[in-house]
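1. the sequence and its predicted three-dimensional model are supplied below.
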Amino acid sequence: MLEEFKKFISRGNVVELAVGIIIGAAFTGIVNSLVKDILMPPIGWVMGGIDFSNYFFSLSGGHYDSLQAAEAAGVATINYGRFINACINFLIVSGALFMIVRQVNRLHILHREVPKTPPRQEQLLEEIRDALRAQSKGVSTAASPSDRSP
């Protein structure tokens, strides 16, 4: 079982997946900061100084000036402002990933569309083969393969 696990872990796909998860975690931190520190303050300012992360419902019915005050009092809350921020994070991450996948797909399409021409050696061998076939059938060729310059 240990050998099978070592073989599983050392496969390229598992290592690539691990790298992707680590990069994704770092990317998530960047996006969280982008939303919290850069996007939401101007949006809140445009909407009259509103801080979405501070939107909540107190389930106890009491009034609290901020989410931090409600949390400090130990009150159960529904934090829909944080949910709005999480949705914005999701939209940014999914948009960025869409752009990355789109570019990768374009590269794959370009790579597939490039005509695969055989290397020069293979072309020469094919010409020699065709000339030998023609000679064996009694047909003369205009120039022998050895007369051709590369």
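-> Perfect, I can see it now. Residues are numbered from 1 along each chain as shown.

2. for the rest of this, base every contact and every neighbour count on C-alpha atoms.
-> OK.

3. list the contacts for N79?
-> Shown in contact with N79 (CA atoms under 8 Å, 6 or more residues apart in numbering): S53, N54, Y55, F56, F57.

4. buried subset of those residues?
-> Among these, those that count as buried by neighbour count (16 or more other CA atoms under 10 Å) are S53, Y55, F56, F57.

5. same for the lengthiest helix in the chain, what does it pack against?
-> With DSSP state H applied, the helix covering the greatest number of residues in the chain is identified as helix 80-113. Helices and strands touching helix 80-113, by 3 or more CA pairs under 8 Å, 6 or more residues apart in numbering; DSSP states H and E, are helix 12-33.

6. got another, please set it beside the one above:
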Amino acid sequence: MSLATEFKAFIQRGNALDLAVGVVIGAAFGKIVTSLVDNIIMPPIGLLIGGVDFSAWKWILKAAGADGKGEVAIGIGVFVNTIIQFLIIAAAIFLVVKVINSVTKKPEPAPAAPPEPTPTEKLLTEIRDALKK
């Protein structure tokens, strides 16, 4: 099978469309979570611990020059915000997968028919039935 034929079959199965929809929804969800963390969750937390603005919280390695450029800093607050965003997205995905798994539970397999009796069991059954008569 050629590469083009395999690609055509892949697209026709719907996997590519499902993937594209997932990426678009994931990107939009990521923006919503970013806004939630930056604008709703972190400001009250910063206020509670002394008015810290987490987005501006950084560890300066080299101060800026007189022109205000050239600062080298590690953005600790941005990193904390990103970790919180990740945890929220991971929890949401976990819940979605859990709901999907509970909705799409596979039915229990039907109980197997009892096995055919062995020749010895058949003979014993015949003897028992003969003795009953």
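-> Nice, thanks for sending it over. The shown structure was predicted, so the numbers you read here are calculated from the model rather than taken from an experiment.

7. next structured bit after the longest helix of the first structure?
-> Using DSSP states H and E, the next helix or strand after helix 80-113 of the first structure towards the C-terminus is helix 120-136.

8. just put the contacts of N79 of the first structure in a markdown table and tack on secondary structure and distance to F83 of the first structure.
-> Output for those, formatted as a markdown table (DSSP: H, G, I helix; E, B strand; the rest coil; distance: CA to CA, whole Å):
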| residue | secondary structure | distance to F83 of the first structure |
| --- | --- | --- |
| S53 | helix | 8 |
| N54 | helix | 11 |
| Y55 | coil | 9 |
| F56 | coil | 10 |
| F57 | strand | 12 |
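
9. follow-up on the earlier one: next, the angle from the longest helix of the first structure to helix 12-33.
-> Orientation check (axes from the mean of the first three to the mean of the last three CA atoms, to 10 degrees): helix 80-113 of the first structure against helix 12-33 gives 140 degrees.

10. next, the buried residues of helix 80-113 of the first structure.
-> By neighbour count on 16+ other CA under 10 Å, the buried set for helix 80-113 of the first structure is G81, R82, N85, A86, I88, N89, I92, V93.

11. tell me which of the contacts of N79 of the first structure is nearest to I100 of the first structure?
-> S53 (29.0 Å; CA to CA).

12. give the contact list for the closest one.
-> Going by CA under 8 Å, 6+ apart, S53 of the first structure touches N79, Y80, G81, R82, I84, N85.

13. hmm, try it at 10 Å
-> K36, M40, S66, L67, N79, Y80, G81, R82, F83, I84, N85, A86 (CA atoms under 10 Å, 6 or more residues apart in numbering).

14. can you tell me which residue in the second structure aligns to it?
-> Using TM-score structural alignment, the equivalent of S53 of the first structure in the second structure is S55.

15. got the contact list for the closest residue to A56 of the second structure other than its chain neighbours?
-> Of all residues not flanking A56 of the second structure in the chain, G77 sits nearest, at 6.3 Å (CA to CA, 6 or more residues apart in numbering). Applying CA under 10 Å, 6+ apart, we find G77 of the second structure in contact with M42, V52, D53, F54, S55, A56, W57, K58, W59, I83.
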